[in-house]
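Trainee: how would this look folded up:
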Amino acid sequence: MSKKIRKKSSKTDSSGTVRAPTVSHTERAREAGPSPSLAATGKSKPRPAPPASQAAGLVEGSPAPPFSLPREDGALVSLADLAGRKLVIFFYPRAGTPGCTREAIDFTRLATDFAASGTAVIGVSADPLKAQQSFRNKHKLSIPLISDEKRDMLEAYGAWGEKSMYGKTFLGVLRTTVLVDEAGRIARIWCKVKVEGHADEVLSAAREL
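Mentor: This is a model prediction of the structure:
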């Protein structure tokens, strides 16, 4: 692997296309961001949490949980605002980290195709508005980035739960994507998302609805 690939910053090629960075094991740990107060210790081990989708009661065919939260520019975005359209919601661990950057860039790259299929796309994380705005501006993202600092939406959609990294257990954002149909019901749920090719797979699913 060349030194260029190991660099964390995004690059722009001669055509103006932004290429997202690759993700190393260390960078994945940064994305996960374990909380020391919630990590498992040698003295006691936290009780395992149920799968996120089970904890939230979110299943395919069920109504999408309502939400009303601010996006990176401060404007409120709600499920009601997007009624009558298909909707893709991708939940990501942390703005600006390599995997989340690549995922957001991929969904931005396909924004026109999603729009042509009658599908809106939004990204959601627990980052504050300032971080979301910086993330959008740095990578020229065109999709709304929702800030859910209180984690209400993350929990309702099963995207907040127990994670583990290097032997430690903690709570955090689970990389999850949900596709909502025009009737406001959950059509597809992707858990433990692998970023490579994911946005294209979601677009194919949206086109088939």
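
Trainee: make it CA atoms for all contacts and neighbour counts henceforth
Mentor: OK.

Trainee: Next up, the contacts around Gln133.
Mentor: 72-73, 145 (CA atoms under 8 Å, 6 or more residues apart in numbering).

Trainee: Can you say which of these are buried?
Mentor: Buried positions within the contacts of Gln133, assessed by neighbour count (16 or more other CA atoms under 10 Å), are 72, 145.

Trainee: Please produce TSV containing the contacts of Gln133, extended by distance to Lys130 and secondary structure.
Mentor: TSV is the format used below for these (distance: CA to CA, whole Å; DSSP: H, G, I helix; E, B strand; the rest coil):
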residue	distance to Lys130	secondary structure
Glu72	7	coil
Asp73	9	coil
Leu145	11	strand
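
Trainee: before we go on, could you also do this sequence so I can check it against the first one:
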Amino acid sequence: MLKAGDKLPQFEGLNQDGETVRSEQLIGKKLVIFFYPQANTPTCTVEACNLSDNYSKLEKAGFQLLGISGDSVKKQKNFHSKFAFPYDLIADESHEILEKFGVWQEKTTFGKTYMGIVRTTFIFDEKGICERVIEKVTSKTAAEQILEA
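Mentor: Below you'll find the predicted structure:
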């Protein structure tokens, strides 16, 4: 998994509107990239809405936000529209971005092992260097966890 001190991996992906977002476009402002398992599921919705509800605080602190999951552009569009998120959601069906950040991992639930996204938030400085990784994301207070740095 990507760790503090690592450089922002180069990537490109389609946002909820089918537009290409490239990692190099994200340099210059502090950046929060949050990875979530699946759009429109209860815990992911709580996390994404908490970040949306606190967006002005995060913006005031200088952050831009980007959410990424393995969902399709269509699913991301539905999720984005339903809650009117003020930030982009990237569809990574190929798991290419997920793997570059190291969040596509083996998980176990009720004794069943499978590959999935580990809910993780990465915070980068203006130069694209990872300052902090939040591995134990609390969905209800995701914004507070980011701001407490």
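
Trainee: Strands of the first structure, start to end?
Mentor: Taking DSSP state E to define them, one finds strands in the first structure at 11-12, 18-19, 68-70, 76-78, 86-91, 119-125, 145-147, 160-165, 168-173, 176-180, 186-190.

Trainee: Export those strands as a markdown table, with columns for distance to Gln133 of the first structure.
Mentor: Output for the strands of the first structure, formatted as a markdown table (distance: least, CA to CA, whole Å):
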| stretch | distance to Gln133 of the first structure |
| --- | --- |
| strand 11-12 | 20 |
| strand 18-19 | 18 |
| strand 68-70 | 11 |
| strand 76-78 | 14 |
| strand 86-91 | 16 |
| strand 119-125 | 12 |
| strand 145-147 | 8 |
| strand 160-165 | 22 |
| strand 168-173 | 19 |
| strand 176-180 | 21 |
| strand 186-190 | 26 |
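
Trainee: Determine which stretch of those strands is the most buried.
Mentor: strand 145-147 (a mean of 28; mean count of other CA atoms under 10 Å).

Trainee: closest to Leu58 of the first structure out of the strands of the first structure?
Mentor: strand 186-190 (8.1 Å; CA to CA).

Trainee: that older thread, which among the strands of the first structure is found nearest to Ala32 of the first structure?
Mentor: Taking CA to CA, strand 168-173 is the member of the strands of the first structure nearest to Ala32 of the first structure, at 6.8 Å.

Trainee: Where in the second structure does the closest one fall?
Mentor: Here strand 168-173 of the first structure aligns to the second structure at residues 112-117, judged by TM-score structural alignment.

Trainee: which other residues reach the matching stretch?
Mentor: For stretch 112-117 of the second structure, contacts defined as CA under 8 Å, 6+ apart pick out 35-37, 69-70, 98, 103-108.

Trainee: of all the strands of the first structure, which lies closest to Glu31 of the first structure?
Mentor: Ranking those by their distance to Glu31 of the first structure (criterion: CA to CA) puts strand 168-173 first, at 9.3 Å.

Trainee: That closest one to strand 119-125, inter-axis angle?
Mentor: Interaxial angle, strand 168-173 of the first structure versus strand 119-125 (axes from the mean of the first three to the mean of the last three CA atoms, to 10 degrees): 140 degrees.
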